[in-house]
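Novice: sharing a sequence plus its predicted fold:
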Amino acid sequence: MIVWICRSVLVLVLAWTSLLQAAEIPNIAAAANIKFAMEQIVKNYQQQTGQQLRVSYGSSGNFVAQIKHGAPFQLFLSADEKYVEALSSSGITADNGVIYAYGRLALVAPNNSPLTLDEKLDGVAKLLHDGQLKRFAIANPEHAPYGERARQLLQQKGLWQAMQSSIVYGENVSQAAQFALSGSTQGGIVALSLAMAPQFRERGRYLALPVEQYTPLTQRMVLLNSAGEVTKDFYHYLQSKPARAVFSSFGFALPEEH
């Protein structure tokens, strides 16, 4: 009986210790377009410091809604600074944050697609005219900045209305990239940072689109009021040369380049 009680207490202590350790790991909300760059940066930071981080990826608009409803994130990296402004105006951030990168759009197509990639989207227009554009992926423009810019670009080219029956929406730009290069679509407009990643590059083709064709994707990050010391340290690490070099390698422009 005594042995059973001791074992039970030990199990409870171990379980409680695990919960405390999990609670100490900072939760970070990051825009889906920085997933592969962020994974490398987090890996480098953990190797350097031994600190653990928990990163969730998704659309910036959805994260804002979650944070406003009490989601326990300590740091938010947005794909568009307007979402940081929405949080800072609510008084739940430490300040207005800092710009960490500038994003770019890419036109992509799976290897089996007849889509010709060009900056003017003439290849998209041709497939549409020929009735060959059946499925074309973008992120949901209602809450994903890269989807919003993709819609803006298609509208400027006079293609948006005619493509309505062909558009396939990803919940975020990472999912849109998966759709675009799955082989079941003719292509899509997604984040250049995702198209450049080895996981996607081996499955299709991509072309960086001129930044002059859409509203800048100014990516800003901000600490939440709940941020602990580890999160604050990582926030500063994200502004260091090693971290910025990773962002640059994934096609992002850096603040000092603007």
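Specialist: Structure received.

Novice: every contact and neighbour count from this point should use C-alpha atoms.
Specialist: Noted.

Novice: count of residues packed around Glu229?
Specialist: 10 (other Cα atoms under 10 Å).

Novice: where exactly do the strands run in the stretch 51-200 of the chain?
Specialist: Secondary structure of the stretch 51-200 of the chain (DSSP state E, counting those that start in this stretch): strands at 54-58, 75-77, 98-103, 105-110, 136-139, 167-170, 187-191.

Novice: just want the angle from the longest helix along the chain to strand 54-58.
Specialist: Selection of the longest helix in the chain by residue count, based on DSSP state H, yields helix 2-24. Helix 2-24 and strand 54-58 are oriented at 50 degrees to each other (axes from the mean of the first three to the mean of the last three Cα atoms, to 10 degrees).

Novice: what comes into contact with the following helix or strand past helix 2-24?
Specialist: Next along the chain after helix 2-24, taking DSSP states H and E as the criterion, comes strand 27-31. With contact meaning Cα atoms under 8 Å, 6 or more residues apart in numbering, strand 27-31 is reached by 53-60, 63, 72-79.

Novice: of these, select the buried ones using a PyMOL command.
Specialist: The PyMOL command for the buried members of the contacts of strand 27-31 (criterion: 16 or more other Cα atoms under 10 Å) is given here:
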select buried, resi 53+55+57+58+59+60+63+72+73+74+75+76+77+78+79
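
Novice: which of the residues in the longest helix of the chain are classified as buried?
Specialist: Result for helix 2-24 [16+ other Cα under 10 Å]: no buried residues.

Novice: below is an additional structure, to be compared with the one above:
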Amino acid sequence: MIRLLLLLLLALPMAVRAAPAPVPVAAAADLRLALPPLVRAHQRASGAVFQLSFGSSGQMVQQALNGAPFQLLLLADASHADRLAAGVPGTERRPYALGRLALVATRASGITDLASLKAAIRAGRIRHLAIANPAHAPYGVAARAVLTGLGVADRAPLVLGENVAQALSFVASGAAEAGLVALPLALAASGQSTAPLARAAGGGLLVVPVPPALHPPLVQTLVLMPGASPGARGLAAQLTGPQGRAALRAAGFGLP
């Protein structure tokens, strides 16, 4: 018995060393529902293990510039990918999706489209309109462009989320009557999405897609950092391949 225990103890460090190290991946908050099923499928097929972090693109790029060990970043627009590439030579960039914006509103708000949102803001009938913080979130920049086009950017009673997922949570919880957020997350919250796991978020929200022509394009761009592992490269290939594109389209993203 003692001999068996000694053999097990000797074998333990070998087992620990054999376990693959997780690949750190930073992802835009609009991928919070669509990405995990793709990652799980890729893990089963490849044996790689991934550690996902979700947040605003600007914050994640700043973390990478400050030395965070991300191997792959899935950003919500191209400008943040360009900023990262300017600060870290040797990165690889490619588009993987087109972000879509949506108006989301509680049923009680009376807001049914952009015209009624504009009227509610001008009449002072809306107390809180949720968007992601434009200072570091591409969806916040897009939302502000829509409000500018409606002529109500200076009058909108904004409440800012750290990222687009938090902005949506303000509306879903009733803390804001309406918001301009990512279409995939809005569809998930309303139970309208066909993406895996989307229906778990519940319903009760009105979702109206915003025409892409009303805001600068959200060319969602991935960045492979210098020395990215085969696991990171494999996940990037999976995301931009047929299965990844089909899953992103089903979730509500456009395709580049």
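Specialist: Yep, that arrived. All values derive from a computational prediction rather than experimental measurement.

Novice: picking that back up, of the strands of the stretch 51-200 of the first structure, which stretch is the most buried?
Specialist: For those, average neighbour numbers computed from mean count of other Cα atoms under 10 Å are highest in strand 187-191, which has a mean of 31.

Novice: post-alignment, that strand versus the second structure, mean distance?
Specialist: Here strand 187-191 of the first structure, set against the second structure after superposition, deviates by a mean of 0.4 Å using mean Cα distance after the TM-score superposition for the first structure.

Novice: can you show me the helices along the stretch 101-250 of the second structure?
Specialist: Assigned by DSSP state H, counting those that start in this stretch, the stretch 101-250 of the second structure shows helices spanning 114-123, 138-150, 164-172, 183-190, 230-240, 242-251.

Novice: what lies in contact with the first one?
Specialist: Counting by Cα under 8 Å, 6+ apart, helix 114-123 of the second structure makes contact with 103, 110-111, 126, 150, 152, 155-157, all of which sit outside it.

Novice: buried ones among those residues?
Specialist: Counted by 16+ other Cα under 10 Å, the contacts of helix 114-123 of the second structure give 103, 110-111, 126, 152, 156-157 as buried.

Novice: how about a markdown table for the strands of the stretch 51-200 of the first structure, with distance to Leu217 of the first structure added?
Specialist: Below are the strands of the stretch 51-200 of the first structure laid out as a markdown table (distance: least, Cα to Cα, whole Å):
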| stretch | distance to Leu217 of the first structure |
| --- | --- |
| strand 54-58 | 16 |
| strand 75-77 | 13 |
| strand 98-103 | 5 |
| strand 105-110 | 9 |
| strand 136-139 | 14 |
| strand 167-170 | 18 |
| strand 187-191 | 10 |
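
Novice: closest to Met38 of the first structure out of these?
Specialist: Comparison of the strands of the stretch 51-200 of the first structure against Met38 of the first structure by Cα to Cα identifies strand 54-58 as nearest, at 8.7 Å.

Novice: and the closest one, how far from the second structure on average?
Specialist: Looks like 0.6 Å for strand 54-58 of the first structure (mean Cα distance after the TM-score superposition for the first structure).

Novice: can you give me the angle that strand makes with strand 27-31?
Specialist: 30 degrees.

Novice: which bit of the second structure covers strand 54-58 of the first structure?
Specialist: Strand 54-58 of the first structure lines up with residues 51-55 of the second structure when matched by TM-score structural alignment.

Novice: quick one: contacts of that stretch?
Specialist: Contacts for stretch 51-55 of the second structure (Cα under 8 Å, 6+ apart): 22-29, 31-32, 162-163.
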